[in-house]
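Student: from the sequence below, what's the structure:
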Amino acid sequence: MSSGLASSWQFWAVLSAVFAALTAIFAKVGVENINSDLATFIRTIVILVTLGLILYATGQYRNTEPISLRTMIFLVLSGLATGASWICYFRALKIGNAAQVAPIDKLSVVLVAIFGVIFLGEHLSPLNWAGVALIAMGALFVAF
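Tutor: Now for the predicted structure:
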């Protein structure tokens, strides 16, 4: 994966969007007849097993360097935020329409831009900010 399409962040971002869209559709059907927290738990088990198999099959489970405390803290915080997001997302899907829930969930794109500027010191051009505003407006238009 050192060259070509597979080394492009854009390629992986588009795949992420496709799988996120499928997640919404599959999850909406999946939560119809069970508790949303149980649905989230089942989804998490599937992810854990799948990632475990990927790490084992590719030999990536062998970490050659120790993981720093800072790295571990932020990975734990990320995991907690992911879990909270999934729980909220599945509850929203249980109650609402996927076509309305998903755009509101994707307001995370807007929040990432804002948080990136505030907490990570990233810089966005006026054109980037216009795009962020359009994403926010588009999400709201689709959802409501």
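Student: make it CA atoms for all contacts and neighbour counts henceforth
Tutor: Will do.
Student: where does the residue of the chain positioned farthest from its centre land in three-state SS?
Tutor: Most distant from the centre of the chain: residue 64, at 27.5 Å, with distances by C-alpha atoms, centre = their mean. Assigned by DSSP: H, G, I helix; E, B strand; the rest coil, the conformation of residue 64 is coil.
Student: one more to put side by side:
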Amino acid sequence: MADLTSSWLFWALLSAIFAALTAIFAKVGVHDIDSDYATLIRTVVIFGVLAALLAATGRLQVPTAIPGNTYLFLVLSGLATGASWVCYFRALKLGDAAQVAPIDKLSVVLVAVFGVVFLGERLTLVNWIGVMLIGGGAILVAQR
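Tutor: As a prediction, this is how the structure comes out:
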């Protein structure tokens, strides 16, 4: 089991499962309230769960021990996450989960492109074919 939980694939698959559940739960959850308020509730829950997890496992860190550059990119990531969630919940309020989620997953295509452009990552021809299939598949799934 230790080998399994130290695998990136294990955690990525769990992430996909929870992301799918997020879409379904959020679609039901935004039905009777403002989508931005729904995002706030979700954020408070996430904050509480993570704070409890870090406290329970003794992994809280001294904030001054974290480099400034790390803070900068984590703040930028947090802002991007917040913007993504606001847009995602607004889209779920207006559209079907089966349409919104695949378009949201075009982020996979964008991560591949941004990884190459900004991080110097390299993708093979097979990888690029996969990226194109993901993009095309997301668009096809979202069609009505």
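Student: so what's the residue farthest from the centre of structure 1 up against?
Tutor: Contacts for residue 64 of structure 1 (C-alpha atoms under 8 Å, 6 or more residues apart in numbering) come out as none.
Student: from residue 76 of structure 1, how far off is it?
Tutor: Distance, residue 64 of structure 1 to residue 76 of structure 1, by C-alpha to C-alpha, to the nearest Å: 20 Å.
Student: equivalent analysis for residue 3 of structure 1, please.
Tutor: Going from residue 3 of structure 1 to residue 76 of structure 1 by C-alpha to C-alpha gives 31 Å.
Student: more neighbours, those two?
Tutor: Taking neighbours as other C-alpha atoms under 10 Å, residue 3 of structure 1 and residue 76 compare with residue 76 leading, 12 against 7.
Student: quick one: map the more buried one onto structure 2.
Tutor: Taking TM-score structural alignment, the alignment pairs residue 76 of structure 1 with residue 75 from structure 2.
Student: can you tell me the element that match falls in?
Tutor: Residue 75 of structure 2 belongs to helix 68-94 when assigned by DSSP states H and E.
Student: what helices or strands is the next helix or strand after that helix leaning on?
Tutor: Reading on from helix 68-94 of structure 2 to the C-terminus, the next helix or strand found by DSSP H and E is helix 97-104. Helices and strands touching helix 97-104 of structure 2, as assessed by 3 or more C-alpha pairs under 8 Å, 6 or more residues apart in numbering; DSSP states H and E, comprise helix 8-29, helix 68-94, helix 125-142.
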